[in-house]
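Q: this one's structure only:
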């Protein structure tokens, strides 16, 4: 085992409170494919289900996500079909269904997805409100905007605005204030690592994790400033490091008028032991006590590693 891999596994063992051997096992899995049946499909949901069944595929309902399923069958059959190509069903890991559900978007509300590309979570938000909201999609990386536009058009999403502002400065460019803000932040992507691949940790270093943490702190402050008092901010990453999760959130809680809210998404009833609370301590750092209400999703047979925290903005 290389020195980098040893360090990575040891860190995750400490963060996730799992034995090192279990960390390795959880990051060497062929995970089941998640599918979201698109309620915005012009075919109608029942017809989408019939079309998927006609492909010889089966959908097992998640229970905690009304339109979410696990696929039984070859996902390539679905991805090459008109069901996917026509925007009737979206293929995504089921961990990434949690942020939009936690956001609890409401029809007729104003919503911004600050790091929206490639567009899966934006499309999920649109489906949850039936395209009946002022939905703004932003991404700070210009080449990703083409993919964002392609995905939202493919999946029948109606957007009010599409912009390319760096998320950490978005409040300086956007005058509007929103009822809901999703910040699915750029991160080091530790939750996506497959240790069976020789290049899995090619770009990973502890310093890279720390550097992302400083960027995410700025993003969170900007996201908070875009929120109306009483509005909801959901922060999510597909990574494990407390430097990218609890640390920037702890800063926000200590310096801005926000509180942590419960995440009413019952994935633990579906897969017991999948949730872990946010950390209170990491090495020499102590985090805001409210972060026990944040949620870390452990990687497993269906879930990729993920982190989600829901916040409400208090009066200034």
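A: Everything's here; your move. Quick caveat: nothing in here was measured; it's all calculated off a predicted structure.

Q: CA only for contacts and neighbour counts going forward, please
A: Fine.

Q: please state the offset of the longest helix belonging to the chain from the chain centre?
A: Using DSSP state H to define each element, the chain has its longest helix at helix 206-225. Relative to the centre of its chain, helix 206-225 is centred 16 Å away, using Cα atoms, centre = their mean, to the nearest Å.

Q: for it, which positions count as buried?
A: Within helix 206-225, the residues that count as buried by 16 or more other Cα atoms under 10 Å are 209-210, 212-213, 215-225.

Q: spatially, which two of these are the most separated?
A: Greatest spatial distance in the buried residues of helix 206-225: 209 and 225, 24.6 Å, computed using Cα to Cα.

Q: residues touching residue 293, list them.
A: 260-263, 277-278, 309 (Cα atoms under 8 Å, 6 or more residues apart in numbering).

Q: can you do 10 Å?
A: Residues near residue 293 by Cα atoms under 10 Å, 6 or more residues apart in numbering: 260-263, 276-279, 308-311.

Q: the residue sitting nearest the centre point of the chain: what's it in contact with?
A: In the chain, the centroid-proximal residue (Cα atoms, centre = their mean) is residue 96; its distance is 4.4 Å. Neighbouring residues of residue 96 by Cα under 10 Å, 6+ apart: 34, 120-121, 124, 184, 236-238, 303-308.

Q: check residue 143 too.
A: Residue 143 sits next to 117, 164 when contact means Cα under 10 Å, 6+ apart.

Q: one more structure, for comparison:
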């Protein structure tokens, strides 16, 4: 099987996203499995270009629009993605020769036998190169929201939302930080190794690493030219890929050794496996999720890590759980579905996959899950509610409305209950928060609730 050009794979990923809504990260994951002979360098280039286009899409479109002599909306979607890919390389990637970016784009445009499109792409890109120093990052004479939307390449509704909740200066700071390319962070599997030992092992393989700034079990990896899943240490189960903010959240619940913990919306198991390390082999983690395929991946992760006391369960967390579970729990973690606006730096496709209407839908869903969790929480038990978003309706606003309807529940101030190393992230209301612009971490929120 002939391996595809990484730019062609990036184009397919972007086209599939536009046409079918398939998130590019999932398309590329499937493609890399389909083409096992694709080099690590080509995989990295493909991911970098795809995410770069998604990160700067509106700004790239504005550059294209400045060079057109016909209305922007008349441009074919496929040709627009070809131009976006080329312009990202020309304007944001110093190591790619401009001529290479132009030539590859022309080839892509001609692929369907339409020679005139190749000439059009060639002319537009070379025009951009000639005047790129004078290109303006946003149009003049437009409103504040539209200017920020184009300059930082964010949908207007997110810009408006953050200005409303955080103010203009803080929004600009957050937009900038959310466009930074984040470091790859892993969490040490403490059942098999230690952070110093894993660092030594990775360095011996020529990999550039450093201890995470905040998490005591985190390691930052830089300049990796191959997928992390191809590393020997990964396949031996010495670590999992998990952002530092998520690692810190995993330290908040503090289950005792041997405890039985329920996790709702467990996903692929980042937090479930972290909890499993804490409770030890005499404990038990019940990981519930509505998606069977996701729980298959959770089980695979547990097998790789050497964890046999995580039990996946397919169920809907918005439905009553008492008959299904037949017990109450002293510790519950909700890794809540959310708009994920706090991890846009890591997953820039979120900007374009989310709509403003999703916020209300998600808030309603989150409230239902909290209610069901409360029903199976034992008196005196603790419930940790976690999101990876920056959205009042899904975070403190949701907690406030939930408490109004459930007088038997109350907020536990994390300033007093969290481990000392996490307390710097606790705000005046007792909630855990990390911010991309303040801490250089993903934007997470966590609230500890308890039952009287």
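A: Perfect, I can see it now. Since the structure is predicted, the reported quantities are computational estimates derived from the model, not experimental observations.

Q: TM-score of the superposed pair?
A: The TM-score (TM-score structural alignment, normalised by the length of structure 1) is 0.83; 294 aligned residues with a Cα RMSD of 2.7 Å.

Q: tell me how far residue 81 of structure 1 lies from residue 52 of structure 1.
A: Distance, residue 81 of structure 1 to residue 52 of structure 1, by Cα to Cα, to the nearest Å: 9 Å.

Q: more neighbours, those two?
A: A count of neighbours by other Cα atoms under 10 Å puts residue 52 above the other of residue 81 of structure 1 and residue 52, at 22 against 14.

Q: counterpart of the more buried one over in structure 2?
A: Under the alignment defined by TM-score structural alignment, residue 52 of structure 1 corresponds to residue 202 in structure 2.

Q: that match contacts residue 224, correct?
A: No: look at residue 202 of structure 2 against residue 224 with Cα atoms under 10 Å: they stay out of range, at 11.1 Å.

Q: tell me, what's touching those two both at once?
A: Counting by Cα under 10 Å, 6+ apart, the common neighbours of residue 202 of structure 2 and residue 224 are 208-209, 231.

Q: which parts of the stretch 301-450 of structure 2 are strands?
A: Ranges of strands within the stretch 301-450 of structure 2 are 310-314, 329-335, 377-387, 409-412, 432-433, 445-451, based on DSSP state E, counting those that start in this stretch.

Q: the shortest one corresponds to what range in structure 1?
A: Residue correspondence for strand 432-433 of structure 2 in structure 1, counting by TM-score structural alignment: residues 295-296.

Q: mean shift of the matching stretch relative to structure 2?
A: Once fitted to structure 2, stretch 295-296 of structure 1 is off its aligned match by 2.5 Å on average (mean Cα distance after the TM-score superposition for structure 1).

Q: any idea how far that stretch is from the middle of the chain?
A: Stretch 295-296 of structure 1 has its C-alpha centroid displaced from the chain centroid by 11 Å (Cα atoms, centre = their mean).

Q: same question, stretch 81-89 of structure 1
A: 22 Å.

Q: next: stretch 92-111 of structure 1.
A: Centre-to-centre, stretch 92-111 of structure 1 and its host chain are 9 Å apart (Cα atoms, centre = their mean).

Q: any idea how far residue 277 of structure 1 lies from residue 116 of structure 1?
A: Distance, residue 277 of structure 1 to residue 116 of structure 1, by Cα to Cα: 26 Å.

Q: these two: which has the busier surroundings?
A: Applying other Cα under 10 Å to residue 277 of structure 1 and residue 116 shows that residue 116 carries more neighbours, namely 26 against 16.

Q: quick one, what contacts the residue mapped onto the more buried one from structure 2?
A: In structure 2, residue 116 of structure 1 lines up with residue 266, judged by TM-score structural alignment. Going by Cα under 10 Å, 6+ apart, residue 266 of structure 2 touches 272-273, 286-291, 294-295, 298, 312-313, 333-337.

Q: how about residue 30 of structure 1?
A: Listed by Cα under 10 Å, 6+ apart, the contact set of residue 30 of structure 1 reads 194, 300-302.

Q: could you dump these to CSV with distance to residue 246 of structure 1 and neighbour count?
A: Converted to CSV, these look like this (distance: Cα to Cα, whole Å; neighbours: other Cα atoms under 10 Å):
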residue, distance to residue 246 of structure 1, neighbour count
194, 24, 18
300, 22, 19
301, 25, 15
302, 24, 17
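
Q: translate residue 163 of structure 2 into the numbering of structure 1.
A: Residue 163 of structure 2 maps onto residue 13 in structure 1, by TM-score structural alignment.

Q: again but with residue 288 of structure 2, I slipped
A: In structure 1, the residue paired with residue 288 of structure 2 is residue 138, using TM-score structural alignment.
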